[in-house]
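Chemist: Kindly generate the corresponding structure for this input.
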Amino acid sequence: MQIQPATPSEAEKQRWQELAEQIEAARAEYYDATPEALEAGLTTLSDAQFDQLYSELQELESRFPQLATKDSPTAQVGGSVTAAEGFTKVAHLQRMTSLEDVFSLAEVDDWFTRMAKSLGQKQPVITAEAKIDGLALSLVYEDGQLVRAVTRGDGNIGEDVTSNVLTITSIPRLLPAPHPQTVEVRGEVFCPLDDFAFFNQDREAMNRESLFTRVEMAKAGLKTRIGQQKIFVNPRNAAAGSLRRKESWLVARRPLDFLAHGVGQVTEAAGFEAPKTLSGWFEQLSQWHIQTSELTKVVSSLKDIHDYIDDLGKNRLSLRHGIDGVVLKINDRAAQESLGYTARVPRWACAYKYPPLEVHTRLHDIGVQVGRTGRVTPFAIMEPVLLDGSVVARATLHNPGEVARKGVKIGDLVVLRKAGDVIPEVLGPVLSARDGSERDFVMPTECPSCGHPIRPAKEGDADLRCLNAASCPAQLTERIAHLGARSALDIEGLGDQSALALTQPEANRELVAAALMGGHRVELETGQKLQLPESLQAEGQEAERREAAQALMPPAAQPVLHTEGALFALRAEDLKDVMIWQPILNEGQPTGDWRQLRYFYTQGTYRGPVDALEVVAEPQPTKSTVALLEQLEAAKESPLWRILVALSIRHVGPVAARDLAARFGSLEALQAASVEELSEVDGVGPQIAQSLNSWFEVDWHQQIIADWQAAGVNFSVGVQQDTETADLLAGLTLVVSGSVEGYTRDSAKEALAARGARVASSVSKKTSALVAGPGAGSKATKAQDLGVKIIPAERFGELLEKGAALLEEL
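Modeler: Presented below is the predicted three-dimensional model:
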């Protein structure tokens, strides 16, 4: 008798959705982050929080297998690597793995016990190292010369940042003899904490000098473009952002350093004998003048490990660099090889993470935000607070039930927790600090963006949604930003801010009016300064001040886009007068004043009285605007699967979109297909099929398609392939099962498809070969029964390189 899996409740389905969305958002944020975003310290999720969310998702899916859809984050090991502007992708000689994270001493004990049992040793020798809070880097030396420096990327492929790494003076370019023919040195790039503080102080001083210069030039009636220097708030992100800068001269000015913590591939040469232990390698690296951490110790008992963790934790705030834990590794290199790896991590190492830090801050308000699918969620608006290196002012509260569960009220002093760079979490209120002025949060009944009633999409849904998808500005903004994401059309210039400028240019208008009411100034693009007269700045005249503030401001600008259908018809002249409101900062801090400026064009230069302004220099499209329009033009020839993802069809992610595009070949064929025909596609199923079929039935969706077609979008472009490798696997039907190191299941399939293979989801007599990794299970058994060739996952890279020739060798 077959036992049917349990059915998840609505609350469990909702929690799965929340976890999946947070994990996917974190992955997208990490892999899509610009140098500016990294340097700003705005990363919302750290490895620690990611692992917690990921573990919870895995636990849910183990109890309810039906939640583990093809596009679930658990079907992916990492994210794809797209090189930043000015850099190229490079394959590592040996995979750069992540580490197994543990969060308690009991888990450390379990790991140590497993190691002892596996090695047959009562007390195996361990290296205990500080887990440096930096950016993982691999240095490749050939014949003693530094030839390449590569970021970790997805473990298999990273970005070549050699030109920037050569500016780090602590990294030697030549190794003294003897040395191997080839060696990969692994370590972390970081900003020393003291140097980071002095660096920021220098920038603050420069800002004060530039402010004086701007004031003096203004007195002389001259305009200046001298800007504020960015004040970094997070050493780790400053290091990561610096290495992704394309200007090496700028990187050379940054206080970057490097500490090695191991080696990857080593090709020995005559006269050089490789150390047999990790501690021996640390000594060798030091002899080559490559810095290693002086905090590393060799230990061989649980007591020594506990003492090391405790001592380092007590001193973590006084170290030369930031740390977020302790790394434990088997010292013997041969023992490491015998223990091997899981799909994601080496068995011979683990990373103990210190408990998260907590602070108190004031909860000023609870707002609500509208997502791409109309889901309306509350979030905490707090007094900005510095927490573990970054300024936090907002935190998600997930849903109204979560607000009630935590018992927080508007006005509360709340406990805010954040470990490393994790998404900030409001734990609950400090009840003893309440004075009676606090008030309960009431979930609005109308969409804050369009005023449409919010309610569940169907009976029994836990989520509240704005169902006005066609006309809700917030949903349109999110759809436009999604359209430009790397998982969709991959348009670099179409991110959150540009999507907001196109769809909601007046998003901050109420804040600007409030600033005027509060006596602050507003500067228009023409240079005109607005400010209420002193007679209206007194308390008790709110109605008069509001009316006067609105009268002072220019008429509200209309959005350029009211639907994504018009996106591909955009011209440069359409963007000329897109104005946004931006807060004016002083030394990185808000002044309360605002300015109006053009988003897609340079600012014009004007002179003369306000009522008779003379244009000295006309605004011109910025370089990024020109690039955006070029990218939009190129995106018209995107593969069909990318266009399907860009259309924001619910449940249709990149994997399902690829399978649908491969099966039907054109949008016209997809529209004509029945739900049954769509469901027959491997990996699609009834839910995705029905969602796709229903989407095509909506009139405004059809109008988007018509508008895109009129603008020249090609809805029948096949999957683009590299011409040099496109035929390596042509004519073969391959199946991937189990884990493949360095690849998600989707990215492994994409790599095979890019070389001409047909990738199936099940093994049959027609299957040419099965790529089998850990967890292949019944598919491997079936392949053996049918006599289908099995390619071990560790030979996947060889398969991609040799193609069909590898099958002949098996």
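Chemist: Please count neighbours and contacts with C-alpha atoms only from this point.
Modeler: Noted.
Chemist: what's the distance between residue 378 and residue 394?
Modeler: For residue 378, the distance to residue 394 (C-alpha to C-alpha, to the nearest Å) stands at 11 Å.
Chemist: Can you classify the spatially closest residue to residue 100 that is not a sequence neighbour as helix, strand or coil?
Modeler: Setting aside the residues directly before and after it, residue 100 is nearest to residue 350 in space (C-alpha to C-alpha, 6 or more residues apart in numbering), at 4.8 Å. At residue 350 the chain is in strand, as set by DSSP: H, G, I helix; E, B strand; the rest coil.
Chemist: With the one 10 residues further on instead?
Modeler: Each residue gets one of three states, and residue 360 gets strand by three-state DSSP.
Chemist: Please apply the same query to the one 3 residues further on.
Modeler: Under the three-state scheme (three-state DSSP), residue 363 adopts strand.
Chemist: tally of neighbours for it?
Modeler: Neighbour count of residue 363, defined by other C-alpha atoms under 10 Å: 25.
Chemist: Second chain to compare with the first, below:
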Amino acid sequence: MDIQKEISALRQELTKHNYNYYVLDAPEITDYEFDMKLKALQKLEAEHPEYNDPNSPTIRVGGMITKNFKTIKHSIRMYSLDNSYSKEDLEDWERRIARVLGDETVEFTCELKYDGASISLTYKNGILVRAVTRGDGVQGDEVTNNVKTIRSVPLKLQGDYPDEFEIRGEIVLPLEGFAKMNQERVNAGEVPYMNPRNTASGSLKLQDSSEVAKRPLDCLLYSLAGTNLGVESQFEGLQKAKEWGFKVPQQARLCKNTDQVMDFINYWEVHRHELPYEIDGIVIKVNSFHQQDELGYTAKAPRWAMAYKFKAEQVSTVLKSISYQVGRTGAVTPVANLEPVLLAGTTVKRASLHNADQIEKLDVRIGDYVYVEKGGEIIPKIVGVDLSRRSEHAMPVEYIQNCPECGTPLIRNAGEAQHYCPNIYGCNPQITGRIQHFISRNAMNIEGLGAETVALLVKQGLISNYADLYQLTKEQVIPLERMAEKSADNLIQGIEKSKEIPFERVLFALGIRYVGQTVAKKLAKEFKSIDALAQATIDTLVGVDEIGARIAESVVEFFDSNYNNQIIERLKGYGVQLEISAEQLEESSEILKGLTFVVSGVFEKVSRNELKELIEKNGGKVGSSISSKTSYVVAGDKMGPSKKNKADALGVKIITEDMFLDMI
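Modeler: Next up is the predicted model:
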């Protein structure tokens, strides 16, 4: 056999054995035999570099060094999931689905909610070309070299896979492997890792991929993303992914109704500890991709999926003291400082107490034994007090009257639970917090500038507001702690590049209270420039769709401030985008203003999402379900009969894709 054929045969054989062992859990040869074959291939490849293949099984041992992980924008956003904690929550969700889909039959795919690090894998022509972490859902870090060392991730696919697609999953560290890693660390006199989830996540960002290869990471896949996938449903997608060579857990079930979903949930709440990896709940998805498209998304999550979280673990510990934190809006949050205790795999020293009302409701006192749990929130919270262990000397907590940072008397608005520090422009955490919000990923996305650096810049007196960022020089930032010349260059370049960020994101970045991403988008579209928005009255603002009195009052209050107006004038002078660009204006119109459209079915000339964008760009509103306020239903192929019946009953006109395109 010639060398090239020998190398090719070894690669094929090792790929097959790797799949049998790590995906099917059905090895055909011993570990020793596998290692001997792998060493033989490594030797041949070293001697004959002309036959190099970036997807050879030898890549699994790692060796690539990644100094900086490149930020990559997801071509299809990775949304988070809404959480539920009871059957009633799921039934409410099912009723919301029914309102949109009418009397269509709905099936659900139930899957285990793996507790690891989310990942998106991109394949072209059956070859793994990119692996990106979830990040903030819009963009993440490229970790391809590290992911290639995970044996259950196929480098080449088999079967009838699409030309190009993405598949999402979870990188997990199985419990047995985690225990073995920790035993090795203890034997070596090192501190053991705290939990599998954080260790899996941290592994993806190791610079040396050979170190990643030593860790027994696994990759469990659960969702296809892309177009022309050749599948019609979530469950079919899971089956296809298995055929293509992915490791898809066998536990997924197709359920006809909420009762069957609850049976699945109840079973795994009891039996989850029998699994080789950790789960923290169940994910329920509407099975049909067509129905998923009909249901769409909120700003943060798909309407067609829900995470059922298992009851949170609860522990008891001592409340040692209460401290108070000031956020960027001036909101003051009490934080419980606890006797350290192990909870859900991490050591907890602090827990949220939310506000004064919560402290009073729990009647929590310093020295109490308190119950702490980690539910759907990242920060643990106190949920109760063990009164049987309370000291007779324990006194009720008196909520602070002055800001813990600047000493200003706190205020509390009628009907609000939170206390606020009104010293907006002189309270250090508010100053720092506003700038940190301004530079964040969903706002100005200034690369090279993180929260810690902002705090340092404020502390050094180099900046006191976000407009000051645009006056920074390389010479000013180089002396900062941990700031090398390259880092300083990146920071200044990142600030300069932020001048290209579109108006709607700049508006969100300004940090106007109650103006989140969705509201900022609506206001930018309606007023088109910061000057027009600044002149708007409360009545004008409330007249904008979905803008309520609270948001309107906050916007007017923001522009009533001379300080804010001076900052905006400075931003204009630095070239920050404070109006919709000419290109965007050319692409938009008001031709559909005042009209509400419901989009239903499958379309030929444009995708469903493109249709919705066209509606919004031309001044129309996209509705999620047909009602008396719906102006038109844009109907494509496979529109459900219940939608047609509802439109007919309400007298709503149904138009085709071509008719809609003619309208604009």
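Chemist: still on that earlier bit, doesn't residue 101 make contact with the residue nearest to residue 100 of structure 1?
Modeler: Yes. Using C-alpha atoms under 8 Å, residue 350 of structure 1 is in contact with residue 101, at 5.9 Å.
Chemist: Around the residue nearest to residue 100 of structure 1, how many other residues sit close by?
Modeler: What residue 350 of structure 1 shows, counting by other C-alpha under 10 Å, is a neighbour count of 22.
Chemist: Please name the residues that touch it.
Modeler: 99-102, 108, 111, 327-329 (C-alpha atoms under 8 Å, 6 or more residues apart in numbering).
Chemist: name the element the nearest residue to residue 3 of structure 2 once chain neighbours are set aside belongs to?
Modeler: In space, and not counting its chain neighbours, residue 3 of structure 2 is closest to residue 44: 7.9 Å by C-alpha to C-alpha, 6+ apart. For residue 44 of structure 2, the host element (DSSP states H and E) is helix 31-47.
Chemist: And the helix or strand following that helix against structure 1, how far off on average?
Modeler: With elements assigned by DSSP H and E, the helix or strand that comes after helix 31-47 of structure 2 is strand 71-73. On superposition with structure 1, the mean distance recorded for strand 71-73 of structure 2 (mean C-alpha distance after the TM-score superposition for structure 1) is 3.4 Å.
Chemist: And strand 71-73 of structure 2, what does it pack against?
Modeler: Applying 3 or more C-alpha pairs under 8 Å, 6 or more residues apart in numbering; DSSP states H and E, we find strand 71-73 of structure 2 packed against strand 139-141.
Chemist: How far away from the center of its chain is the strand it packs on?
Modeler: In terms of C-alpha atoms, centre = their mean, to the nearest Å, the centre of strand 139-141 of structure 2 is set 10 Å apart from its chain centre.
Chemist: try stretch 171-187 of structure 2
Modeler: Chain-centre distance of stretch 171-187 of structure 2: 27 Å, with C-alpha atoms, centre = their mean.
Chemist: Please, where are all the strands along the stretch 451-600 of structure 1?
Modeler: Remark: strands assigned in the stretch 451-600 of structure 1 by DSSP state E, counting those that start in this stretch are 454-455, 465-466, 522-523, 529-530, 579-586, 589-598.
Chemist: Next: the stretch 151-300 of structure 1.
Modeler: Under DSSP E, counting those that start in this stretch, the stretch 151-300 of structure 1 gives strands at 157-159, 182-190, 257-267, 297-299.
Chemist: Have a look at how far, on average, the third one is from structure 2.
Modeler: Taking mean C-alpha distance after the TM-score superposition for structure 1, the mean distance separating strand 257-267 of structure 1 from the aligned residues in structure 2 is 5.0 Å.
Chemist: what do you get for the last one?
Modeler: Once the two are superposed, strand 297-299 of structure 1 sits an average of 8.3 Å from its aligned residues in structure 2 (mean C-alpha distance after the TM-score superposition for structure 1).
Chemist: Would you mark the buried spots in that strand?
Modeler: Along strand 297-299 of structure 1, these residues count as buried under the neighbour rule (16 or more other C-alpha atoms under 10 Å): 297-299.
Chemist: Please identify which of the residues you listed is nearest to residue 585 of structure 1.
Modeler: residue 297 (46.4 Å; C-alpha to C-alpha).
Chemist: residues contacting that closest one?
Modeler: 127-129.
Chemist: Distance-wise, check it relative to residue 88 of structure 1.
Modeler: Remark: distance between residue 297 of structure 1 and residue 88 of structure 1 (C-alpha to C-alpha) = 37 Å.
Chemist: Please go through structure 1 and pick out the longest helix.
Modeler: helix 193-219 (DSSP state H).
Chemist: how many degrees apart are it and strand 182-190 in direction?
Modeler: Here helix 193-219 of structure 1 runs at an angle of 60 degrees relative to strand 182-190 (axes from the mean of the first three to the mean of the last three C-alpha atoms, to 10 degrees).
Chemist: looking at the strands of the stretch 451-600 of structure 1, which is buried most?
Modeler: Ranked by mean neighbour count, these are led by strand 465-466 with a mean of 26 (mean count of other C-alpha atoms under 10 Å).
Chemist: For that one, give me the average deviation versus structure 2.
Modeler: Following the fit onto structure 2, the mean deviation recorded for strand 465-466 of structure 1 is 1.7 Å by mean C-alpha distance after the TM-score superposition for structure 1.
Chemist: so what's the nearest residue to residue 166 of structure 2 once chain neighbours are set aside up against?
Modeler: Nearest non-adjacent residue to residue 166 of structure 2, counting by C-alpha to C-alpha, 6+ apart: residue 122, 4.4 Å away. Neighbouring residues of residue 122 of structure 2 by C-alpha under 8 Å, 6+ apart: 128-131, 164-167.
Chemist: once aligned to structure 1, how far is the host helix or strand of residue 122 of structure 2 on average?
Modeler: For residue 122 of structure 2, the element it lies in under DSSP H and E is strand 117-124. Taken over the aligned residues, the distance from strand 117-124 of structure 2 to structure 1 averages 5.1 Å (mean C-alpha distance after the TM-score superposition for structure 1).
Chemist: Translate residue 454 of structure 2 into the numbering of structure 1.
Modeler: Counting by TM-score structural alignment, residue 454 of structure 2 lines up with residue 499 in structure 1.
Chemist: Count the residues that sit near its match.
Modeler: Residue 499 of structure 1 has 22 nearby residues by other C-alpha under 10 Å.
Chemist: Check residue 662 of structure 2 too.
Modeler: The tally of other residues near residue 662 of structure 2 (other C-alpha under 10 Å) stands at 8.
Chemist: Tell me how far it lies from residue 222 of structure 2.
Modeler: Look at residue 662 of structure 2 and residue 222 of structure 2: by C-alpha to C-alpha, they are 40 Å apart.
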